[in-house]
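*Asks:* Here is a sequence together with a model predicted from it:
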Amino acid sequence: MAADEKTQARGEQVAGKVKKVVGGALGNESLKTEGRAEESKGDLRAAKEQAKDAIK
């Protein structure tokens, strides 16, 4: 289960980064903002998994 969460976190981080870069290149602020939010969501999920691993 933890591997699935880590994979999902990484996927969110990558997708968010791509949206952020594409939004910036196109001048699309809503896409850029959406990318930042998705990247942050992935960062939080990854931090949660790291905390769980540290407890083990």
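*Replies:* Thanks, I have the structure now.
*Asks:* From now on I want contacts and neighbour counts done on CA atoms only, so please keep to that.
*Replies:* Noted.
*Asks:* Please spell out which residues along stretch 2-12 are buried.
*Replies:* Buried positions in stretch 2-12, judged by neighbour count with 16 or more other CA atoms under 10 Å: Lys6, Ala9, Arg10, Glu12.
*Asks:* same deal with stretch 28-43?
*Replies:* By 16+ other CA under 10 Å, the buried positions in stretch 28-43 come out as 31-43.
*Asks:* Just give me how far that stretch sits from the chain centre.
*Replies:* Relative to the centre of its chain, stretch 28-43 is centred 8 Å away, using CA atoms, centre = their mean, to the nearest Å.
*Asks:* for comparison:
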Amino acid sequence: MSFTDKAKAKAQEMSGLAKERIGDATDNERLRAQGASEQRTARDRQKEAGRNVKNFEK
């Protein structure tokens, strides 16, 4: 995973965190769920990229 990809994933994760917190503060369940989903997607991308690097090194 390149630095640019890592930065994009981290930005998506932070965006998801912000949405989730705003959803909590405004009692907006849909926004909270959307934020949680974005965070999960970003973390999965980072994990998948790490696995790809480990497989490439073998």
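*Replies:* Okay, I see it. Note that the coordinates shown come from a computational prediction; the quantities given were computed from them, not determined experimentally.
*Asks:* Got a TM-score for the two of them?
*Replies:* Remark: TM-score between the superposed chains equals 0.85 [TM-score structural alignment, normalised by the length of structure 1]; 56 aligned residues with a CA RMSD of 1.4 Å.
*Asks:* For the buried residues of stretch 28-43 of structure 1, give me CSV that also has secondary structure and distance to Ile55 of structure 1.
*Replies:* Formatted as CSV, the buried residues of stretch 28-43 of structure 1 follow (DSSP: H, G, I helix; E, B strand; the rest coil; distance: CA to CA, whole Å):
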residue, secondary structure, distance to Ile55 of structure 1
Leu31, helix, 36
Lys32, helix, 35
Thr33, helix, 33
Glu34, helix, 32
Gly35, helix, 31
Arg36, helix, 29
Ala37, helix, 27
Glu38, helix, 26
Glu39, helix, 25
Ser40, helix, 23
Lys41, helix, 22
Gly42, helix, 20
Asp43, helix, 19
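*Asks:* show me what contacts the nearest residue to Ala33 of structure 2 once chain neighbours are set aside?
*Replies:* Distances taken as CA to CA, 6 or more residues apart in numbering put Glu20 closest to Ala33 of structure 2, at 6.7 Å, once the chain neighbours are dropped. Contact partners of Glu20 of structure 2, counting by CA atoms under 8 Å, 6 or more residues apart in numbering, are Leu31, Arg32, Ala33, Gln34, Gly35, Ala36.
*Asks:* Now distance to Lys47 of structure 2 too, for these, in JSON lines please.
*Replies:* Shown next, in JSON lines, are those (distance: CA to CA, whole Å):
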{"residue": "Leu31", "distance to Lys47 of structure 2": "25"}
{"residue": "Arg32", "distance to Lys47 of structure 2": "23"}
{"residue": "Ala33", "distance to Lys47 of structure 2": "21"}
{"residue": "Gln34", "distance to Lys47 of structure 2": "20"}
{"residue": "Gly35", "distance to Lys47 of structure 2": "19"}
{"residue": "Ala36", "distance to Lys47 of structure 2": "17"}
